[in-house]
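Colleague: The sequence and its predicted three-dimensional model are supplied below.
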Amino acid sequence: MVTSIHGTPVVPGLAYGPVLVATSEVSPDAVAAYGDGGHADEDAALAAYDDAATRVADGFRAKAAAATGATAEVLTASAGLTTDRGLRSAVRKNLQAGQPLVPAVEAAIDQFVTVFAGMGGLMAERVTDLRDIHARILARLVDEPEPGVPVPDTPSVLVATDLAPADTAGLDPARVVAIVTERGGPTSHTAIIARQLGIPCVVGASGAIAVLEGRRALVDGESGTVEADPEQAKATDRVAEDRAQRAALASWSGPAGTADGRPVKLLANVADAASAVAAGSEPVTGIGLFRTELCFLDRAEEPSVEEQAEIYARVLAPYAGEGRHVVVRTLDAGSDKPIAFATHPDEENPALGVRGLRLSFADPGLLHRQLDAVAIAAERTGTETWVMAPMVATVAEARDFGSAVRERGLKPGVMIEVPSAALLAHQVLEEVDFLSIGTNDLTQYTMAADRMATDLAHLTDPWQPAVLQLVAIAAEAGRRAGKPVGVCGEAAADPLLACVLVGLGITSLSMAAAAVRPVGARVSGVVAATCEEMAEAALAAVDPATARSAALAVAGA
C-alpha cells in the first residue's frame, strides 16, 4: 500500500488528521426524478434556468460581500460567469433544438469547457469554475442544496480532485486543517485562497484520493509531501512543534529586514477599500499591489473619472503619512479577468492577447482617464502614490507610460511579467522609477506552461531556476540604477522563497496580508549574507524541488 504522495507545496505548515474527501455531485436520483422538468415550452424551461442561475449567482455575490481580497475577486468573477449571456444563449439554442433542460444545460457547459480549455493559459483555470457552476445550477433545478464541502465533525484534512472557489472560500481553518488537491498549480484559485486563509495546502498531488481516502494524513505544506497513516505520536509531535513555530511567527511585528539590518519593505496586496483597511492592521509600510480591475468586474460601463477617484481614495487614505505609499496597478483586464467596458471578446488566446496595458493601444483614453482619477485621489488623500502598468513588453511601452504618469505628478513603474521586460530591465529603468515582478505570469510565460495544467505544475513553480534567473537580472538592474525592484506575485508569500528573493536583491515583498508576519519573521531571522547564499544555491539547482531543498539546507546550516 502506498504510504506517501507528493505534490506542489503552496502554503507552508504541518497538519494531521482524518481525511475528508470532497465531491461535487448532485444526487443522480434527484436528477432522474426531475426528468424533462415538465416545462410547458422552451420559454418556460429557459425561465427555470434563469431562476436557477440567478440564485446561484446571488449566492456567489453574498459570499463575495462577506469576503475580501483575492477571495472576493474570485467569487465575484464566478457570479459573472454564472449569468454570462453567452452561456445562456447556448442553453437557449439547445432547448430550441429539442433538448430537455438538464441535457441542454450540460451541453452548454461542455461547450464552454471545451472553448476555455482550448484557450489554455489563464482561461483554462475557469474550467473548474464552470463545472462547479453546472453542479450548483443543476442542484437548484432539482430542488437540492447546492453541492459543496461537507462540514467535518473533527479537524480534518480535505482531499479533492479540485476545489471550486466557493468551496475554498467558505472553509473554516479550525475544521479543515489542510487541503490536498489532485489538480491545480501554485497560482490556482485554490492555492490563492488557501494562502489568504492560512491553511497548509498541497496541490497537483496526483492520485491523492485513491491513496488517502479512509486514512489519516500528515500534510507538509512546505515540502509538498503527504504521508498516509503515519505513526500517530510522531505526527502529533511534529504538528505541535510546527504550531509553536507558527505562533511565534504570528507574533512578529517588525522591523522588516534581515537580522543584520538590510531593510526589506513588506507590503500588502489588496483589491478594495475593505482589504486595504484590514491590511493596515498588519506590520506593513503600505500597499504593493492595488488591483484596480477588481473594483469593476461587474460593471457594464466604464465609471466616470470622479467615481473612480472616490473608489481609489478609499484605498489610499489609510496609508497617508511619512514612510508609507500605495502602488496602484492600472487595469489588468483581459484573459481571466474580463471587464465588459474594456476587454476584447472572442480572442483565440486571451493570455497572449490584448490585456493589461495593451488595452490602451487602441483606446488611450481608458488609461488616461484612470490616471486622472488616481491623481485626483492622491491629491485628496495626500498619500504617496506610485502607479505601474501590467503586461509591459518593450522599452517604448515603458517610456510612453512613464511620461503619462509623470505628467500627473505621480511616480511611474512597470510590472515585470513578460520575459522580454526582465531581460531589458536596465533599459526599462531608464524610463520609469521602479519595477514590480509579477511572478505568477512571469513563471507562466517563461516556462510556456499553463498554470492550471496539473501535469505541468512542476514547470509553473516560481522556484524554477530560469524564473529566478530573470528575477536576478531585474534586481541587478535596479541595484545598478539605484531604483527599487519588488515582487508582488504569489512567490512573495512563501517565507523560504522570500529569503531567496532578498538574496537576489529584491527590495520589497508584497503579498496577501495573512502572509506578512510569517514572511517578516523568516527574513528577520537570517543575515543578508545567508540570503545571498540561499539565492546562489537556488540558482545553481536544476529544478524547483532541488532549488527549494538547496535553499533550505543553507538556511538550516
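Modeller: Done, it's in.

Colleague: make it CA atoms for all contacts and neighbour counts henceforth
Modeller: OK.

Colleague: Setting the sequence-adjacent residues aside, check what's closest to Leu289.
Modeller: Asn269 (4.7 Å; C-alpha to C-alpha, 6 or more residues apart in numbering).

Colleague: A further structure is provided below for comparison with the first:
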Amino acid sequence: MAETLKGLGVSSGRAAGRVCRMAGPPELPAPSPVTDAGAELNRAMEALRATVSELAARAEKAPDADAKAILEAQSLIADDPSLHESVETSVRSGKSAAHAIDEACAHHRRALLAAGGYFAERAADLDDIRNRAVAAALGLPVPGVPDPGHPFVLVAGDLSPADTVNLDPGSVLALVTEKGGPTSHTAILARARGLPAVVACRGAGDIGEGTWVSVDGLRGEVEVGIGEEAAAEIQRRADDDRRRTRTVRGPGRTSDGHPVKLLLNIGSAADLAPRDRAPSAEGVDAEGVGLFRTEFLFLDRREEPGYEEQVAAYAAVFRAAPGGHVVVRTLDAGTDKPLPFLGLAEETNPALGVRGLRVSRVRSEVLDTQLDAIAEAARATGAEPWVMAPMVTTVGEAADFAGRARARGIARVGAMVEVPAAALRAGRLLKELDFLSIGTNDLSQYTFASDRQHGELADLLDPWQAALLQLIADCAAAGKAAGKPVGVCGEAAADPLLATVLVGLGVTSLSMSAPGIPAVRESLAAHSLERCRDNARLALAADDPAEARKAIVPGR
C-alpha cells in the first residue's frame, strides 16, 4: 500500500520513478595515537586546500550565475582562516588529520545552528566541506550523485551545492531531502533547473533503494510504493504537461484578456543567457525581470565591489533583459546574511536585526555607491530601471529611500513588502513610492513567527495560508486605490493554481525562476478574471491551506 510523506515543496512540478539514494558521508576510523603532529597537520591542511580547489573548479564550470556564486562562497568557507586555526588546534591536541577536520567543522557547525536563520542554512555547506576534506585526508573517494544508468528520483539527507550544481535533468527526475528549507541551496538550484523538489521531508531516510515514488513539488508530497505502472503514468502526464506549457507563448493574461506581467527572478546577466542544463530565460518568453538580486555580486566578498564593477554588472543586466524591463533590488544582506566587508556586529537574533535597507543606518555609503552605480548603468544603456529596497518597514524609511534614489535620477522607486508592518501601511507607503513587490518567503516568516529553516513548521510557511493571502490582498487593494502596480516576487508566484488566486486578489505581476513561467502562463490563460476573483474569495475563506486548495476550481 502506498504511503504519503509530507515535506516542504520548494520547486513545483510532478515526477515519478525509482529512488536512488546518495551515499553517506565518509566514516572516521577509530582514533589512534598521533606520533607526528607536524605530518598530521600537513595532511589536514592539504585536504582543506584540495577541497578549496575542487569547489573553486566546480564554480568555474557552473552552468549559471546562482550556482557559481554559491560554490565560490562555499570555497571561501573552506579557506576561512578561523576554520584552519580550529583544525590546527585540534591536531596539536593529539587528533589525527581526519578527526581534527571533523572536530573543527562540528564546532563551527554548532555555532551556525545556534545563530539560526540564514546562518543555520549554511550548516549544510560546512557538512559538505567536512565530508570532502575528511575523504581527502583518508584517501577515500568523495560521495557524489549516483549514476544508475536510468532516470531516477534522488533521495538524500541533504544536498550540497557541489552535488546539486551539475545535476542532469535528463537523469534526475526530482529531489527529496530530509533536511533543508525554502531558501536552502537545494531549493534555489532545483528551481533553477526546473526539478520538482521536496525538502524537510520526514521519513525520506526510510525510503528504500529502488522504491517507486511520485514527487509533487507544489504540494510537498512524496507518495511511496506506488508501483511501476502508476509511476510510468504519472511521469508520462508530467512530460506531456511540460511539452504543452512550453508551446504557450506571449504576454501573461487571463482567458478574457486581463494582463498579468510574467517576470524573472535573476542573480546576474548570466541568468538571462541560454543554458545547457535548464530552460533559458529567452526560451520562456518572459516580459522582463521582476527581481534582480544584486547581492550575488557582493556575496562573501572580503572587499566591497567597486563603483565601476557594479556599473558594469548592472549595465549587463539592463542590456540583456527581455523587453528592457528590470526591477533592481538593492543589497539584501546584513547580520542574517553576513558579508565580511560590512563589518557588522553579531546579533542574538539576526532575522530581526540589521538587514536589508537597515544596513544603511550603519553603512550608508554602501547604498549610496550602489544607487550611483545603478543610475550610471541606466544612463549608459538608456534603460529605465525600477529600483526597490528590501526590508522597508515604515513610511519614513520609504520616503528616505525614495528621496535618495530620485536624487540620482532614478524615476521608478519601490519597496519590498516582507514584514506585516509594511503590508498594513501599504497605502501610506505608496504615497511615497511608485510600486510594491511582495516577498512571500519573508512575509510568511514574519507573519507566522516561523523560521524558514524549521522543517517542523513547514505548514505555517505554506503560501496558501489565509493570513498571508489577506496581507497580499491589502497591498493589492492599496495599489489599486493609488493606481500603482503591486507584484509578487516570492516563489509563491510559481504555483500555477495559486497564481490565479494572487491575480484575483489584485496582484498585477508575478516574478519567478525561469522554469516556472510556462505553467503559470498556461494556468492564467485557462481562467477568466472573474474566476480568479472567485478563487481568491474561496482561498481567503478557508481555515487552512489544504482546505483552500480543495476549494479552488480549476478552469474557466
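Modeller: Noted; the coordinates are in hand. Since this is a predicted model, take the numbers as computed values, not measurements.

Colleague: circling back: wouldn't the residue nearest to Leu289 of the first structure be in contact with Gly288 here?
Modeller: Yes - counting by C-alpha atoms under 8 Å, Asn269 of the first structure touches Gly288, with 5.8 Å between them.

Colleague: Phe342 of the first structure belongs to a strand?
Modeller: Not Phe; residue 342 of the first structure is Ala. No - counting by DSSP: H, G, I helix; E, B strand; the rest coil, Ala342 of the first structure is not part of a strand but coil.

Colleague: Give me the most central residue, the second structure.
Modeller: The residue lying closest to the centre of the second structure (C-alpha atoms, centre = their mean) is Ile188, at 3.7 Å.

Colleague: Kindly tell me how buried the closest residue to Gly7 of the second structure other than its chain neighbours is, as a neighbour count.
Modeller: Once flanking residues are discounted, Gly7 of the second structure sits nearest to Cys201: 3.9 Å by C-alpha to C-alpha, 6+ apart. Neighbour count of Cys201 of the second structure, defined by other C-alpha atoms under 10 Å: 24.

Colleague: Aligned to Cys201 of the second structure, what sits in the first structure?
Modeller: The equivalent of Cys201 of the second structure in the first structure is Ala205 (alignment by TM-score structural alignment).

Colleague: re the thing from before, how about the residue nearest to the centre of the second structure, what's its partner in the first structure?
Modeller: Checking TM-score structural alignment: Ile188 of the second structure goes with Ile192.

Colleague: hmm, back to that, let's verify the match of Cys201 of the second structure: helix, strand, or coil?
Modeller: Relying on three-state DSSP, one would call Ala205 of the first structure coil.

Colleague: wouldn't it be in contact with Arg183 here?
Modeller: Yes - Ala205 of the first structure lies in contact with Arg183 (C-alpha under 8 Å); the separation is 6.8 Å.

Colleague: thinking again about what came up before, wait, what's in contact with the match of Ile188 of the second structure?
Modeller: 70, 186, 490 (C-alpha atoms under 8 Å, 6 or more residues apart in numbering).

Colleague: Could you check which helix or strand contains it?
Modeller: helix 189-197 (DSSP states H and E).

Colleague: list the buried ones in that helix?
Modeller: 189-197 (16 or more other C-alpha atoms under 10 Å).

Colleague: got it, and stretch 136-152 of the first structure?
Modeller: Counting neighbours by 16+ other C-alpha under 10 Å, the buried set in stretch 136-152 of the first structure is 136-142, 146-149.

Colleague: any chance of these in TSV, plus distance to Arg243 of the first structure?
Modeller: Output for those, formatted as TSV (distance: C-alpha to C-alpha, whole Å):
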residue	distance to Arg243 of the first structure
Arg136	36
Ile137	40
Leu138	41
Ala139	39
Arg140	41
Leu141	44
Val142	44
Glu146	34
Pro147	32
Gly148	28
Val149	25
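
Colleague: Quick one: those residues as a markdown table, columns for secondary structure too.
Modeller: Output for these, formatted as a markdown table (three-state DSSP):
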| residue | secondary structure |
| --- | --- |
| Arg136 | helix |
| Ile137 | helix |
| Leu138 | helix |
| Ala139 | helix |
| Arg140 | helix |
| Leu141 | helix |
| Val142 | coil |
| Glu146 | coil |
| Pro147 | coil |
| Gly148 | coil |
| Val149 | coil |
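
Colleague: Just give me the mean distance for the helix holding Ile192 of the first structure relative to the second structure.
Modeller: Compared with the second structure after fitting, helix 189-197 of the first structure has a mean deviation of 1.6 Å; criterion: mean C-alpha distance after the TM-score superposition for the first structure.

Colleague: where's Arg216 of the first structure relative to Leu158 of the first structure, distance?
Modeller: 11 Å (C-alpha to C-alpha, to the nearest Å).

Colleague: Find the residues that touch each one of the two.
Modeller: In contact with both Arg216 of the first structure and Leu158: Val19, using C-alpha under 8 Å, 6+ apart.

Colleague: more neighbours, these two?
Modeller: Shown here are Arg216 of the first structure and Leu158; by other C-alpha under 10 Å, Leu158 has more neighbours (25 against 20).

Colleague: nearest residue to Cys531 of the first structure other than its sequence neighbours?
Modeller: Per C-alpha to C-alpha, 6+ apart, closest to Cys531 of the first structure is Gly503, 4.3 Å.

Colleague: Neighbours of the counterpart of the residue nearest to Leu289 of the first structure in the second structure, how many?
Modeller: Using TM-score structural alignment, the equivalent of Asn269 of the first structure in the second structure is Asn265. For Asn265 of the second structure, the neighbour count with other C-alpha under 10 Å is 25.
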